[in-house]
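J.: missing the sequence, but the structure's below:
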């Protein structure tokens, strides 16, 4: 969300709260007084060392129809620094990004409102969770001084001053436990899971990339604010134990540009690579994957939560939501999974899974990603009752289904011998090529923007891999012939690899039946091994392609 949009959202929510107050003053007052809710602030620990983190929960009890709220939690910014890149609540509704406010004392402001609901929150509810990092030492109070609340009836707004408080002690060294003796004063070592990269480490000449290998257990890399400048046109390679990241300098340029130019030199860049070893997390991902993908699923790597952010001297934390240049992520694949059935998956905040891709080489699975979040590798094994292992296209169908490029006609069946329509084959190619589907509008009278295949047809026409049968007719429900399939196949090959050089191709006994408009494509496809004849050296150009044949030619195309 852009800054202007966030400011507008805050203004609208403020107007909503003000409207609640105005309506409440205008309507007749109810005699019975409502009971005010009770708020509390709790922390995951009451003492920690410098550079360690603490979680802070804000709880609301005795709530009655709480529809919108604004929480203002005050703290000492010289000792604690909040992580503003995370969401503070998973409640259904609309929550603004965490905001740091300096006026009137340093505090974080959390704003939330329900949406599309007739009633507000009642009873006991966790209203917010924050993560703070200790950047200084001393005793610090986290005080919830002000809370604004509104009910769903828009008749009442209240400004409360609960002054709920939690106290934390931040020390520069371990404190002695009861019965032990104080340790002698020594210089404080860096946290074992934090690695600081010095500017001179990013200035190696004569290489295309700067490689940084992390020691076992390291989860955070601190980088200079001018990392992009130091890298120049090189990439930064971060090698963890079972994960490798390759970041172009442009990503760091995009990140530091979020900071005011005068504040950049005093800012710090942090790259966090946090493996999640909790068994319940892995079990949850597998359960979600099985339900969402309808297949047998295995974890092929650890689950990693990856974050990249810049922290200003004032304590503001900023991050990029989408990279302008892709970052390559590379997993060390578990030897127990089949690499042909494995892909890199993005895990969203609500647990949903999105396949990113994956190229396998020498024990590693890599893919380009456009943002950081949680990622893992999943082996997806999908079988169909009507495709036995003895079927000539069984392995191809299983592999393409595992990569979500093709799907069955139902949960159990694939119907390999069923014929393929022009819309179906076009959609198959567009998805396999990952064409950008920006709109659903075409010039064809028989393709409506509401049709399920409209975005794919529009993208394929724009990419130049498919044409209509007439100027204004696509005939989406017509069966695709083998010569039409080959023409689309070779245009897609050219899109991926450029034009092909003429090569010796096997001849077909029915070559005279092949349309002149597609004869060169048929010869080129046969020479490349993308297509084969059906029987007795015949191509059968007017024969209709089956679902198994479509899967086979697509597999060959993607394997080139």
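T.: Thanks, I have the structure now. It should be emphasised that the depicted structure is a prediction, and the values quoted were computed from it without experimental measurement. Residues are numbered from 1 along each chain as shown.
J.: CA atoms for contacts and neighbours, from now on please.
T.: Fine.
J.: can I take it that residue 556 is in a helix?
T.: Yes: looking at residue 556 with DSSP: H, G, I helix; E, B strand; the rest coil, it is inside a helix.
J.: check it against this one:
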């Protein structure tokens, strides 16, 4: 943006020239705005400086940075500073506009370098909040507002800490609109707001958007890991398109599974920066951070999935996502390379099966696999390790290469990583002897318990009172066959995750099938709002 400059006016009096000659010239002038009002497309107010200038103009910009007007100002009075009044009409209707000034030449030819910024809010309507990726900004007068404000971030990524802090004091949502691929956020600007669950930082460019609730940031822990104070801590958020090598690799991986890319390939990353180039990934725990990824076309959600690309394995994994028009809202608690692909997968042995639609949907989401490329075997039983892997995959969790949580889970077993991830996320328990029994078939009681724990991890577990539990289980004649998971089974029934085998038989101890597993996973993902 251009700074405001002062343009010559005819109203300056001889007396003011005499006074200005008598006053010292300041290399860095104190400047500002006061008594500013924006109403019905017209802005009025006063701009001042303690250096007298022969140039008088103020520049005005929309929330997105479009220049709206440049207006001459008129000298008004000297009351310790030089005051100039201004008026501009025909600005349109925005929740707020940005003013810049005063920058220009003083009467002595010295540059006035202390230019100032002010956002002036429309007084005719209250704050309306943001909209779309960028957000629209708040409204109303001074003080705290529930709307939003946009701050333009230039290619160097820098953000003024005082400006950001001031914005969060007034608004629940602040959008950082990037001209480049990254932003460097001073943690000290956020420290007063991280305990407020309503405060949201949106970080956006033409490639994508981060939606970052401030209460997920553990600034003290992050600073301690980097051996710096919170005042010294910088949070770097980047949204960048993949390089050519990664793009080629992702296209090859999509072709290998019969998929078609319908978005750019984007690396979303948030790290903490310390001294001497020290950095560490920001740990969001079980908090799912949403990202908006634009798509090249509108899609059928049933045949579309967001994926995480792993450069180490050159493979995709499912990522929770909702699709609307030409945008994917991706939800995950870690940084990575993401894309959206269309697939069209089915299996010959599920035609006409009661779970056909569930199985097809999750196959296209890359959540379930077939036994072969063409068969699913829906009525086959499923093991504890196999279902743990499906739940971990449904939640988009990262897996380690080894797992030693249980004595009977070998570090080189195919399921070692997923069992370890499931244990750390408190999705599974072992037996009293320290084993997991990964190859034992899983029953419906165990299935329900694992799915309810997954709902809890995703923050979508419904509460069930003891009275509700008795009512929900009481309609089934065989409810007494539940060994240990009464609360989990009741919760699963309330959430619509499981049904009875018949109207009055639950079948909690029955061996679960692959079709039943797919059905519960689909309901889990829908309840958690992880798929459309």
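T.: Happy to help now that I have it. Keep in mind that this is a model prediction, so the values were computed, not measured.
J.: got a TM-score for the pair?
T.: The TM-score (TM-score structural alignment, normalised by the length of the second structure) is 0.53; 353 aligned residues with a C-alpha RMSD of 4.7 Å.
J.: name the element the nearest residue to residue 269 of the first structure once chain neighbours are set aside belongs to?
T.: Distance criterion C-alpha to C-alpha, 6 or more residues apart in numbering; nearest residue to residue 269 of the first structure, sequence neighbours excluded, is residue 310 at 4.3 Å. Assigned by DSSP states H and E, residue 310 of the first structure belongs to strand 303-311.
J.: give me the mean deviation of that strand from the second structure.
T.: Following the fit onto the second structure, the mean deviation recorded for strand 303-311 of the first structure is 6.9 Å by mean C-alpha distance after the TM-score superposition for the first structure.
J.: next, the buried residues of that strand.
T.: Within strand 303-311 of the first structure, the residues that qualify as buried are 303-311, counting by 16 or more other C-alpha atoms under 10 Å.
J.: take these and lay them out in CSV including distance to residue 483 of the first structure.
T.: Shown next, in CSV, are the buried residues of strand 303-311 of the first structure (distance: C-alpha to C-alpha, whole Å):
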residue, distance to residue 483 of the first structure
303, 45
304, 46
305, 47
306, 47
307, 49
308, 49
309, 52
310, 55
311, 58
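J.: from those, which is closest to residue 226 of the first structure?
T.: Ranking those by separation from residue 226 of the first structure, with C-alpha to C-alpha as the measure, puts residue 310 on top at 11.2 Å.
J.: from residue 270 of the first structure, how far out is the closest one?
T.: Per C-alpha to C-alpha, to the nearest Å, residue 310 of the first structure is found 6 Å from residue 270 of the first structure.
J.: likewise for residue 353 of the first structure?
T.: 26 Å.
J.: ditto for residue 24 of the first structure
T.: 47 Å.
J.: neighbour-wise, which of the two wins?
T.: A direct count of neighbours by other C-alpha atoms under 10 Å for residue 24 of the first structure and residue 270 places residue 270 higher, at 21 against 17.
J.: what does the strand or helix carrying that one contact?
T.: Assigned by DSSP H and E, residue 270 of the first structure belongs to strand 268-276. With contacts defined as C-alpha atoms under 8 Å, 6 or more residues apart in numbering, strand 268-276 of the first structure is touched by 219-225, 302-312.
J.: and the longest strand seen in the first structure, how far out from the chain's middle?
T.: Using DSSP state E, we find that the single longest strand of the first structure is strand 53-74. Mean-position distance between strand 53-74 of the first structure and its chain equals 28 Å (C-alpha atoms, centre = their mean, to the nearest Å).
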